[in-house]
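Asks: quick one: sequence plus predicted model below, questions after.
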Amino acid sequence: MSSAETLAPAADARAERRAKRIAKNLTAFSRRHGGSADGVVEYVGQAATRIVLVGADGSWGDQVAPSYAIGRRAAELAGLTLHESFEGELALRVRTGPYEWKRMAGIQI
């Protein structure tokens, strides 16, 4: 057996543990914000993936995962309804508060 063959199961187990840890955060968000959440898994770059969440109550948040595969697996474990992009009906459900408006006003030119 080669060293690559022995490392693969360990790497898979590590990825699954990471996905389960992230899924706990996603599940907690869902519970706090109406019992369910929709999400979009997006590439941030080579080293990270962002999971954008929208709760049933319109609250939104995000979670960063180390890879697309881990982010996608975490979303599946958490029972999120996944969308291909953050557009249309999903984007319209987002409820923003004073914090977001204040931050957006700060970046106006």
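Replies: Sure thing, it's come through.

Asks: every contact and neighbour count from this point should use C-alpha atoms.
Replies: OK.

Asks: show me the residue sitting in the middle of the chain in space.
Replies: What sits nearest the mean C-alpha location of the chain, by Cα atoms, centre = their mean, is I51, with 2.0 Å.

Asks: this is the other structure I want to compare:
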Amino acid sequence: MAEIQQVEDSKQAARAERKAARLAKEIGAFAQAHGGAEGQIAYIGHEGTRIVLVGADGGWGDLVAPTYAVAQSAVEKAGITVHEEFAGEFAAKVKTGPYEWTRMAGIQVGGPSNG
């Protein structure tokens, strides 16, 4: 029985490693497209862990990893700076455009939803 569990554990570890590598590749592509990138990792519950990315040009995006450990591994592999919080100078780097403002207004005050 212990051998079966070891095999299953090693399969899960291999899947997690592959997922982290794929996420790291996506993070690297984002960084390359935006002149570099920084990030923040946030646990979002059962759904997984969110990796928020902010490019040097102010562009932003996010990815979702299945676990915090996978997210942490992905950002380490990608070699980006990771912030504890999405606040201060890091948050101020985000540039929003008309789409974001309209979308936020739509959600918050019943304006157009761009949907």
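Replies: Done, it's in. Predicted, not measured: the structure shown is a model, and the values here were computed from it.

Asks: what's the TM-score once they're superposed?
Replies: Once superposed, chain against chain, the TM-score is 0.92 (TM-score structural alignment, normalised by the length of structure 1); 108 aligned residues with a Cα RMSD of 1.1 Å.

Asks: ok so, going back, thought the residue nearest to the centre of structure 1 was touching D38?
Replies: No. Judged on Cα atoms under 8 Å, I51 of structure 1 makes no contact with D38 at a distance of 9.9 Å.

Asks: average offset of stretch 70-78 of structure 2 relative to structure 1?
Replies: Following superposition, stretch 70-78 of structure 2 is found to deviate from structure 1 by 0.8 Å on average (mean Cα distance after the TM-score superposition for structure 1).

Asks: which SSE is the residue nearest to R21 of structure 1 when sequence neighbours are not counted in?
Replies: Ranked by Cα to Cα, 6 or more residues apart in numbering and with sequence neighbours excluded, the top spatial neighbour of R21 of structure 1 is A74, at 7.9 Å. Assigned by DSSP states H and E, A74 of structure 1 belongs to helix 68-78.

Asks: what of Q40 of structure 2?
Replies: Assigned by DSSP H and E, Q40 of structure 2 falls in strand 37-43.

Asks: need the helices for structure 1, in chain order.
Replies: Here structure 1 has its helices, by DSSP state H, at 3-32, 68-78, 88-93, 98-106.

Asks: okay, these, which one's buried deepest?
Replies: Stretch with highest mean neighbour count among these: helix 68-78 (a mean of 22; mean count of other Cα atoms under 10 Å).

Asks: what's that one packed up against?
Replies: With contacts taken as 3 or more Cα pairs under 8 Å, 6 or more residues apart in numbering; DSSP states H and E, helix 68-78 of structure 1 sits against helix 3-32, strand 37-45, strand 48-55.

Asks: please repeat the previous calculation with a cut-off of 10 Å.
Replies: helix 3-32, strand 37-45, strand 48-55, strand 60-65, strand 81-82 (3 or more Cα pairs under 10 Å, 6 or more residues apart in numbering; DSSP states H and E).

Asks: wait, which of the ones you listed is closest to Y99 of structure 1?
Replies: strand 60-65 (12.4 Å; Cα to Cα).

Asks: map the residue nearest to R21 of structure 1 onto structure 2.
Replies: Here A74 of structure 1 is matched to A74 in structure 2, going by TM-score structural alignment.

Asks: wouldn't its match be in contact with L23 here?
Replies: Yes. With contact defined as Cα atoms under 10 Å, A74 of structure 2 counts as touching L23 (5.7 Å).

Asks: residue contacts, the closest residue to I70 of structure 1 other than its chain neighbours?
Replies: Once flanking residues are discounted, I70 of structure 1 sits nearest to A19: 5.3 Å by Cα to Cα, 6+ apart. When contacts are counted by Cα atoms under 10 Å, 6 or more residues apart in numbering, A19 of structure 1 touches 13, 65-67, 69-78.

Asks: alright, I will stop here.
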